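Novice: Just a sequence and a predicted model for now, questions to come.
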Amino acid sequence: MASTAKPILLVVEDDAGLARQLRWAYEDHEVVVAGDRAAAIEALRLHEPAVVTLDLGLPPDPDGTTEGFATLAEILKIAPETKVVVASGHGERESALRSIAEGAWDFYQKPIDLDSLRHIVARAFHVHRLETEHGRLARRAPESREILGGLITGAPEMMAVARMVERVAPADVAVMLLGASGTGKELIARALHDASPRGGGPFVAINCAAIPETLLESELFGHEKGAFTGAVRTTPGKIEGAAGGTLFLDEVGDIPLALQVKLLRFLQERVIERLGGREAIRVDTRIICATHQDIDAMMRADRFREDLYYRLAEMVIRIPTLAERPGDATLLARHFLKQHGPQLNPHVTGFAPDAIDAIEAWGWPGNVRELENRVKRAVLMADNKLIGARDLDLPGGGGAAEGVVVNLKAARERADQQAIRHALARSEGNISSAARLLGISRPTLYDLMKNYDLSA
């Protein structure tokens, strides 16, 4: 239902005079003002604002940023889709970098330029509306679909990734993909390349964890003839091989510190020197990197350079695990059966109910890669037409851990949506079958689907 209500802007500011000034500046918005963290969190839960402007200097630490960053973290924990615009007069550059790294959408410096701030806030509202609309449309399709040229999903969580890829691909910025092993990081890197203006150029991938440290520098930067024993000819590296295209650095967290310095120089100056060479070679290539490691923890432990991180992570795309994509495990299992069944064992035609139960209950620590391997093995080992839980080598029961509960209403809504999506996935979109699985009538299921904007 369309709403004529004004968009809600939460202003977290302890300076009463400045808060009044901001309220006057946004007459076309419903402005809610909070002077400290407790009031901000109460207003966030009550009004659910799309955008928040946050002064980092809040009591009881008005001259520092401790309380401001704590407020930022709590806001994003409760409502991660909220666009938080951070303001600070305390060490502007350092605070800005840290706020963006911790999830803020944008920042502005004090003293405030109202025209500039209006532009930032208007852009934040616009992006939030786009994301909300995209999420609403994505939720309307629980059936399996192929996105990004190869990802099979029916989950809004992956649709959001696809939308971000579509936006980021045309921009010539470095992208960091964060996600557990087996979530499809290289496939998404290829999608970024294919959708970019560089799509006609080469896509060169290198797994930094699979190459010994002593050889990694030569692999990346190349070497001149005679640079080391066995270097019988001049060999260009992967960076040169990706000229005019995209270089994908998988498991970038495994690059040793000494080599991180050389990679940083390339990112800053866009020139390289081959091992054993002195000629500066200019190379135009886009960098996409990925890791399953906790980069923040590595930076704190001085195992990954912070300046390199900000060069590599101009845009960060977080890829959800399979356990965070309700319904997708069943959709993917059916897809892999169709893909591999005819070649491996044409006798197998589907999954038994206990297999579907086991697939939905399993936490999938190996994500999509584990699921595909289990399905392929089950197809080979199955004695019957229908694959059972025993063929998948999965126990019955259990399940993925639930996410953080924000409040009772949100928990109920999330549980309802996940249950409906699971039922629709299991019944392949058949409303009557889904209603029976849920133990409710068809009219009740239709009402719930309408409330949550779901369709079969």
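Specialist: That came in fine, so what should we check first?

Novice: make it CA atoms for all contacts and neighbour counts henceforth
Specialist: OK.

Novice: all helices for the stretch 351-456 of the chain, in order.
Specialist: Secondary structure of the stretch 351-456 of the chain (DSSP state H, counting those that start in this stretch): helices at 353-361, 367-381, 389-392, 408-426, 431-438, 442-451.

Novice: Now the shortest one: buried residues?
Specialist: Under the neighbour-count criterion of 16 or more other Cα atoms under 10 Å, helix 389-392 has Ala389, Asp391, Leu392 buried.

Novice: one step back: for the helices of the stretch 351-456 of the chain, which one sits closest to Gly184?
Specialist: The closest of those to Gly184 is helix 367-381. By Cα to Cα, the value is 7.5 Å.

Novice: what is the orientation angle of that closest one with helix 353-361?
Specialist: Calculated by axes from the mean of the first three to the mean of the last three Cα atoms, to 10 degrees, helix 367-381 forms an angle of 160 degrees with helix 353-361.

Novice: With distance to Phe336 as added columns, please give the helices of the stretch 351-456 of the chain in JSON lines.
Specialist: Converted to JSON lines, the helices of the stretch 351-456 of the chain look like this (distance: least, Cα to Cα, whole Å):
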{"stretch": "helix 353-361", "distance to Phe336": "13"}
{"stretch": "helix 367-381", "distance to Phe336": "6"}
{"stretch": "helix 389-392", "distance to Phe336": "13"}
{"stretch": "helix 408-426", "distance to Phe336": "15"}
{"stretch": "helix 431-438", "distance to Phe336": "22"}
{"stretch": "helix 442-451", "distance to Phe336": "28"}
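
Novice: take the one below as the second:
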Amino acid sequence: MNTARILLVDDEIAHLKTLEKLFAKEGYEVLSAEGGTSALEILRQEPVNLVITDLMMPDLGGMELLKLIKTIRPECEVILMTAFGTVERAVQGMKEGAYDFITKPIKRATIVKSAAQALERQALVAENRVLKAQIAELKNERTIVGQSPPILKAISLVKQVAPSDVTVLLTGESGTGKELLARMIVERSQREKKPFITVNCAALPESILESELFGYEKGAFTGANQRRIGRFEAASGGTIFLDEIGELSPAVQVKLLRVLQEGEFERLGSNQRIEVDVRVIAATNRDLEEEMRTGNFRDDLYWRLNVVNIHAPALRARTDDVPLLAQHFLAIYAKKNRRQIQGIRAEVMETLRNYSWPGNVRELENLIERAVVLDRDGIVGEDDLPDGLSTTTKNPQHLSVPLGTTLEEIERRVIEETLKMTGNDKKLTAKLLGVATRTIYRKI
């Protein structure tokens, strides 16, 4: 039994009845109208997948009906039936959106085949529309979720710097969403439609990182059988995102500094200068100021990269966002795994809020995905959490000190614990403690 619904339109009653029997025998749900006006009334009230209509009718012709159908039900396919003398008009109808035209006298096999093909296209178009909506949703999965002051501050800075070409350094622990912030910058920039190349500097061995970034000429080293352009050249005109920038070797740091200063570099094995117009966004989970002090990171490169610093706060610094994030990931993974999950129990949500989240948002995402897969009753409960999560060290919301502790020691501990909670964000720490940022630097 076909589930498609076909509307047949013809002012010749005998011909209409013949078509009704034909398509009913093929298993379709059939509606019929003795003219264009009647067909229009049906279309306004009933969902229809395909209209098969005569071209020449006294009250409302097939061409006029076609135009009205494409206005009120654009997803509906239309097949025109016509005599030989009006083939030219039928061809014009196809330009107006008709799927096909059939010449009279109608051959059973011809019209049945044409109807099946029209319905197949209609189904494919509908399926494509659903897929596009799903893709749009998937794009929205990778977005920044949160309303807490630390994340709103980061988003505000992103919106401010995005339209410019300024170099941005994203700092923060692993799993805090630095790449999402980078993508947000690109999506709001004038380079949005240009190349966006991402490089994980920690994932590439030091021996090949330089050639990956800047390319090489044929014969530059053993195995270099042909010229290869690097990531910077591929990103020309657009943006390059250098994740884990603190992992760069001294040699690569020198070459990167030249790109930032001069906008040029040389491929390995070549003396030819290559000019590029690339915006650089870098990210690190290391303390680059400490790396400078130990000699592992060049001072001049740091200041070139750190034109604007945007800090991705640790999840423990924005626990108010945990419920929002948990529900966000719940919706995503319930849909991906075709599970009907109603929500998260209140006691579980409290456990999630109190957890310290050493793996940050990435850890929360993985935990929710696991809970969705293991859930048995449609509501995420304690049994769906990893063993021992509820007894793990909680995120410290209070600080206890023994009586008799000196004020100097109390002050030191408060500053240290607040810095931990904010992911070493000194400006946010100062704001929370109600002091100037320079006071925090001086106390440290």
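Specialist: Arrived safely. In this text the structure is predicted, and so the values were computed from the model without any measurement.

Novice: Can you check which helix is longest in structure 1?
Specialist: Longest helix of structure 1, by residue count under DSSP state H: helix 114-139.

Novice: hang on, the earlier thing: the helices of the stretch 351-456 of structure 1: which one's closest to Asp172 of structure 1?
Specialist: Here helix 367-381 is closest among those (Cα to Cα), at 29.0 Å.

Novice: mean shift of the closest one relative to structure 2?
Specialist: In the superposition against structure 2, helix 367-381 of structure 1 averages 0.6 Å from its aligned positions (mean Cα distance after the TM-score superposition for structure 1).

Novice: which non-adjacent residue is nearest Val316 of structure 1?
Specialist: Met176 (4.8 Å; Cα to Cα, 6 or more residues apart in numbering).

Novice: ditto for Ala355 of structure 1
Specialist: Using Cα to Cα, 6+ apart, the nearest residue to Ala355 of structure 1 is Ala389, at 4.1 Å.

Novice: same deal with Ala209 of structure 1?
Specialist: Spatial nearest neighbour of Ala209 of structure 1, excluding adjacent residues (Cα to Cα, 6+ apart): Asp254 at 5.4 Å.

Novice: In structure 2, what residue corresponds to the one you found?
Specialist: Counting by TM-score structural alignment, Asp254 of structure 1 corresponds to Glu247 in structure 2.

Novice: Any idea how many residues pack against that match?
Specialist: 19 (other Cα atoms under 10 Å).

Novice: I figured it was touching Ala202, is that so?
Specialist: Yes - assessed by Cα atoms under 8 Å, Glu247 of structure 2 is found in contact with Ala202 at 5.7 Å.

Novice: now the strands for the stretch 201-350 of structure 2?
Specialist: Listed in chain order, the strands of the stretch 201-350 of structure 2 (DSSP state E, counting those that start in this stretch) span 239-243, 264-266, 273-275, 279-284, 308-311, 343-344.

Novice: Relative to Lys113 of structure 2, which of the ones you listed is closest?
Specialist: Among the strands of the stretch 201-350 of structure 2, strand 343-344 comes nearest to Lys113 of structure 2, with 48.0 Å by Cα to Cα.

Novice: State the span of structure 1 onto which the closest one is aligned.
Specialist: With TM-score structural alignment as the criterion, strand 343-344 of structure 2 aligns to 350-351.

Novice: That stretch vs structure 2, average distance?
Specialist: Stretch 350-351 of structure 1 sits 1.2 Å off on average (mean Cα distance after the TM-score superposition for structure 1).

Novice: The most centrally placed residue in structure 1 and Glu186 of structure 1, how far apart?
Specialist: By Cα atoms, centre = their mean, the mean C-alpha position of structure 1 lies nearest to Arg318, the distance being 2.0 Å. Per Cα to Cα, to the nearest Å, Arg318 of structure 1 is found 13 Å from Glu186 of structure 1.
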